[in-house]
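Novice: Here you go, sequence then predicted model.
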Amino acid sequence: MLLLEMKRRLCTKYVLFSLLGIIIITIGLNLIIVSDQKDISLSLQEEAIYEGDIKEENLLLALKKVRDEKSEDFRYKSQVLIISGLVNNYPGVLYTEDRIEDYPDEYAAEFYQCWRNKFEFLIENKLPIEEQKTALDKLNEVKTPFVRYPGYYLYYTALDNIQVIFIIILFLVTFFASGTYSESFEDGSMEIIKTTKAYKKNMLIRILPVILYGILLTLIATFVTIGMTSSVIGFKALKSSFKMISLFSFLLETSL
């Protein structure tokens, strides 16, 4: 009975076209990442000079090159972007400079202490008192130096793409589920099922195709996105320390 219900609900034009639609939409959105592959490859080669541990001496050198010597070399600018993340995430909190030219040497030479100071300030001023101790304990558990590999920021774009696709999937699954139940109510089968002893089992059989459909769409969107992104920058970028910016982000953003 389960196989028959699966076949009846999933072997339809709606399912086929929606699967193809998700594949096309996913590929289209992720072409933003792979379209300039030549330029990306060049940028990744320049960034690779400083891959691995984020060292304060490298940050200071890069800051001086960009701020004082106006260097356009991407290997230096990519390092300065790390300092910009320190300033611009939760803007107006502790560090308020709008221009790189205004960044003091301290932000690079004492980057990790500045990072810690900012999060301690956020914890003490934005979180409820009862949550502060737990947050500070978690902060103290973070290991430094942070690690960064070329192209890690492209996974942010990929994540944004997946979020958009998931919203589309939500609508598709909702429409698919509504079709399942509307048919049951229209033909009266729902009332019949409710009177049977195997009511829960029969309802589960009706629901499983919807669940499988949603999982299938999600897997397609996820694997296509990861596949296209990794084809350009590989998986090494995922080793980057996202905690340097995102630590407590959800908790803090809900309090800000």
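Specialist: It's in. Residues are numbered from 1 along each chain as shown.

Novice: From here on, just use CA atoms for contacts and neighbour counts.
Specialist: OK.

Novice: quick one: the helices in this protein?
Specialist: 2-10, 13-34, 37-47, 56-63, 74-88, 106-109, 111-126, 129-141, 154-186, 189-194, 199-233, 243-246, 249-253 (DSSP state H).

Novice: Present those helices as JSON lines; the columns should include mean neighbour count and distance to residue 147.
Specialist: As requested, those are arranged in JSON lines below (neighbours: other C-alpha atoms under 10 Å; distance: least, C-alpha to C-alpha, whole Å):
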{"stretch": "helix 2-10", "mean neighbour count": "14", "distance to residue 147": "45"}
{"stretch": "helix 13-34", "mean neighbour count": "16", "distance to residue 147": "22"}
{"stretch": "helix 37-47", "mean neighbour count": "16", "distance to residue 147": "13"}
{"stretch": "helix 56-63", "mean neighbour count": "21", "distance to residue 147": "12"}
{"stretch": "helix 74-88", "mean neighbour count": "20", "distance to residue 147": "11"}
{"stretch": "helix 106-109", "mean neighbour count": "20", "distance to residue 147": "15"}
{"stretch": "helix 111-126", "mean neighbour count": "17", "distance to residue 147": "12"}
{"stretch": "helix 129-141", "mean neighbour count": "13", "distance to residue 147": "16"}
{"stretch": "helix 154-186", "mean neighbour count": "15", "distance to residue 147": "15"}
{"stretch": "helix 189-194", "mean neighbour count": "14", "distance to residue 147": "56"}
{"stretch": "helix 199-233", "mean neighbour count": "17", "distance to residue 147": "16"}
{"stretch": "helix 243-246", "mean neighbour count": "16", "distance to residue 147": "9"}
{"stretch": "helix 249-253", "mean neighbour count": "13", "distance to residue 147": "19"}
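
Novice: Next, format the ones you listed as TSV and append distance to residue 148.
Specialist: TSV is the format used below for those (distance: least, C-alpha to C-alpha, whole Å):
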stretch	distance to residue 148
helix 2-10	43
helix 13-34	19
helix 37-47	10
helix 56-63	12
helix 74-88	10
helix 106-109	15
helix 111-126	14
helix 129-141	19
helix 154-186	13
helix 189-194	56
helix 199-233	13
helix 243-246	10
helix 249-253	19
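
Novice: okay, pairing it with this:
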Amino acid sequence: MRGSVVCKKIAPVGEVLVKVFPTEIIDSVGEEDAHFFGAIDTATRALRGGGVFSVSDEIEGAALLHYINVAESYRNEGVGSKLLDYSLKSMKSAGTKYVLYRETADNPINLIISYNFATDNGFIPIVENEKILSYKMETILGGKFAMKMMGKKDSLNNIIGIDDPKDNRIIKFNEDNSDVFYKLEKGNYDPCYSGFYVKDDKIVGALRGVLRDKTVILGDVYLETGYESDDIYTSLLEYVLILLTQDVRVENIVIQVTGEKRRSIINSLLGEPDAERNAIELVRYL
């Protein structure tokens, strides 16, 4: 017998969670750091949907939506929206100011479904036409990048590394930058794998890199209005990639890129990636 559906925050009990949430989601988030929500059938007391959130340790006031899904027999009945609404209200009461939702997939159709669900429920796209490109270090070292970079110095004169997150230029950058997603804060960039384009002692371009195990993740490049040139974008990439190719700890590089123009610049530097995925990134303000 099937009953109505109620939504609740649920305790992280291993055997129950694996029936609703993919193991890779639980492993990547960690039971201790995650907030699990469930859609429960009142008649059978069975979980018929679930959502997983975590509080961001990189952006103050932000939470991450890692996963939300509803059993196939309960879809198209508003259960997913009900679960999401309950989860967002709960996260807001815990101090969350906005929720970030990011999804990648090989099949663009799956992304369209996720995108439509998110926008139907109040999420706003942060970026459009995003790709996640993955390169193995041997692919880069054995390709054309090393040859292109031999003796290259002139175009990198304005690119520098900044080791201290409390550097006055970073403080000023954060004060001037109204877009919270580009703020340079502890945890969301590693000075060893990041580059900054400086003009008149002011940061006008930034490429943030973060080391995760043996993989460096490069976020999309920030360029201030008036400095959105292909040359500056290319120089930032070249500077950081040179650093990475000299670091024996790095085995893989993952690059976030938006737009066909930037995608073609990366291709001209590194060649075709070892793997490529489509991505969406959205935000919901609470």
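Specialist: Yep, it's here. Worth saying up front: this structure is predicted, and the values here are computed from it rather than measured.

Novice: For the two chains, what TM-score is obtained?
Specialist: The TM-score (TM-score structural alignment, normalised by the length of structure 1) is 0.24; 107 aligned residues with a C-alpha RMSD of 6.3 Å.

Novice: Could you list the buried residues of the longest strand along structure 2?
Specialist: Criterion DSSP state E: the longest strand present in structure 2 is strand 124-136. Across strand 124-136 of structure 2, burial judged by 16 or more other C-alpha atoms under 10 Å covers 124-125, 130-136.

Novice: Out of the residues you listed, which comes closest to residue 205 of structure 2?
Specialist: residue 130 (19.3 Å; C-alpha to C-alpha).

Novice: Excluding residues flanking it in the chain, which one is nearest that closest one?
Specialist: Leaving out its chain neighbours, the residue that sits closest to residue 130 of structure 2 by C-alpha to C-alpha, 6 or more residues apart in numbering is residue 258, at 4.3 Å.

Novice: That neighbour touches residue 131, doesn't it?
Specialist: Yes. At 6.3 Å, residue 258 of structure 2 counts as touching residue 131 under the criterion of C-alpha atoms under 8 Å.

Novice: just the helices in the stretch 1-150 of structure 2 please.
Specialist: Taking DSSP state H, counting those that start in this stretch as the test, the helices found in the stretch 1-150 of structure 2 are 14-20, 23-29, 79-93, 108-120, 137-141, 145-149.

Novice: Can you spell out which helices and strands pack onto the fifth one?
Specialist: Spelled out, that is helix 137-141 of structure 2. helix 230-245 (3 or more C-alpha pairs under 8 Å, 6 or more residues apart in numbering; DSSP states H and E).

Novice: what's the helix it packs on packed up against?
Specialist: helix 137-141, strand 159-160, strand 195-199, strand 202-207.

Novice: would a markdown table of the ones you listed with mean neighbour count and distance to residue 112 of structure 2 be doable?
Specialist: Compiled in a markdown table, these are given as follows (neighbours: other C-alpha under 10 Å; distance: least, C-alpha to C-alpha, whole Å):
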| stretch | mean neighbour count | distance to residue 112 of structure 2 |
| --- | --- | --- |
| helix 137-141 | 15 | 31 |
| strand 159-160 | 20 | 38 |
| strand 195-199 | 21 | 33 |
| strand 202-207 | 21 | 28 |
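
Novice: So which of these is nearest residue 118 of structure 2?
Specialist: Of all those, strand 202-207 comes closest under C-alpha to C-alpha, at 27.8 Å.

Novice: immediately after the closest one, which helix or strand?
Specialist: strand 209-212 (DSSP states H and E).

Novice: Please spell out which residues along that following strand are buried.
Specialist: So, applying 16+ other C-alpha under 10 Å, buried residues of strand 209-212 of structure 2: 209-211.

Novice: between those residues, which is nearest residue 93 of structure 2?
Specialist: Nearest member of the buried residues of strand 209-212 of structure 2 to residue 93 of structure 2, counting by C-alpha to C-alpha, is residue 210, at 30.4 Å.

Novice: Tell me how far that closest one lies from residue 82 of structure 2.
Specialist: Distance, residue 210 of structure 2 to residue 82 of structure 2, using C-alpha to C-alpha, to the nearest Å: 35 Å.

Novice: and what of residue 140 of structure 2?
Specialist: 46 Å.

Novice: ok, how many other residues are close to residue 175 of structure 2?
Specialist: Counted by other C-alpha atoms under 10 Å, the residues lying close to residue 175 of structure 2 total 10.

Novice: buried stuff in the helix or strand harbouring it?
Specialist: For residue 175 of structure 2, the host element (DSSP H and E) is helix 168-176. By 16+ other C-alpha under 10 Å, the buried positions in helix 168-176 of structure 2 come out as 169-170, 173-174.

Novice: which other helices and strands contact that helix?
Specialist: Checked by 3+ C-alpha pairs under 8 Å, 6+ apart, helix 168-176 of structure 2 has strand 202-207 packed alongside it.
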